[in-house]
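Enquirer: Just a sequence and a predicted model for now, questions to come.
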Amino acid sequence: MYSTSWCGDCRAAKHALEALGIPYHEIDIDRHPEAEQRVLEVNGGRRSVPTLVYGSHATSMSRFSVAKLKGWLNEVGLVQPQSG
């Protein structure tokens, strides 16, 4: 997960990933310019955080919601949709 220390959506995403038991590695783009460049590349030139990357899949989670996160995790095969 690409993030910044001041990002509220990043804190929410980390909390949600932890609650779901999904391990992640966090990279602060303010401290690592090469990581900021990667975020720009995968987000069409936007410096958008949190940006999640799994294999060849990447997405911006700005305007974070747990539903948005779960949908993406389902798309990339990390969680199964819940029934009911």
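Expert: Sure, I can see it.

Enquirer: Going by C-alpha atoms from here, please, whenever you check contacts or count neighbours.
Expert: Noted.

Enquirer: Tell me where the chain has strands.
Expert: 2-3, 27-28, 51-54, 57-60 (DSSP state E).

Enquirer: take the one below as the second:
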Amino acid sequence: MSEIVLYGADWCGDCRRAKAWLREHEVPFTDVDVEHDDAARDKAIEIAGGRKNIPVIVLPDGAVLVEPTTTQLAQAIKR
């Protein structure tokens, strides 16, 4: 299984919540900071279909979650 990629920023509450959930459930992920990396920010917007909401979470199967609730994240991970 490939690793999950989470595009987010340290100041983002939803990003912190998603990262905490992933860590708590021992789900490996790559954290990409969109605040300090213009290319990463552009990539996150592209992946999210033009939306600028974060976090943008890319699952190993290619599915994308944009600003998911904890329940949505848990359901997507357990698929």
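Expert: Thanks, I have it. Since we're looking at a predicted model, the values are computed, not measured.

Enquirer: circling back to that earlier point, ok, and which of the strands of structure 1 has the densest surroundings?
Expert: Highest mean neighbour count among these (mean count of other C-alpha atoms under 10 Å): strand 2-3, with a mean of 24.

Enquirer: Okay, helices next: where are they in structure 2?
Expert: Assigned by DSSP state H, the helices in structure 2 fall at 13-24, 38-47, 70-77.

Enquirer: can you list the ones you listed in JSON lines and add mean neighbour count and distance to residue 53 of structure 2?
Expert: Listed next are the helices of structure 2 as JSON lines, based on neighbours: other C-alpha atoms under 10 Å; distance: least, C-alpha to C-alpha, whole Å:
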{"stretch": "helix 13-24", "mean neighbour count": "16", "distance to residue 53 of structure 2": "10"}
{"stretch": "helix 38-47", "mean neighbour count": "16", "distance to residue 53 of structure 2": "8"}
{"stretch": "helix 70-77", "mean neighbour count": "13", "distance to residue 53 of structure 2": "15"}
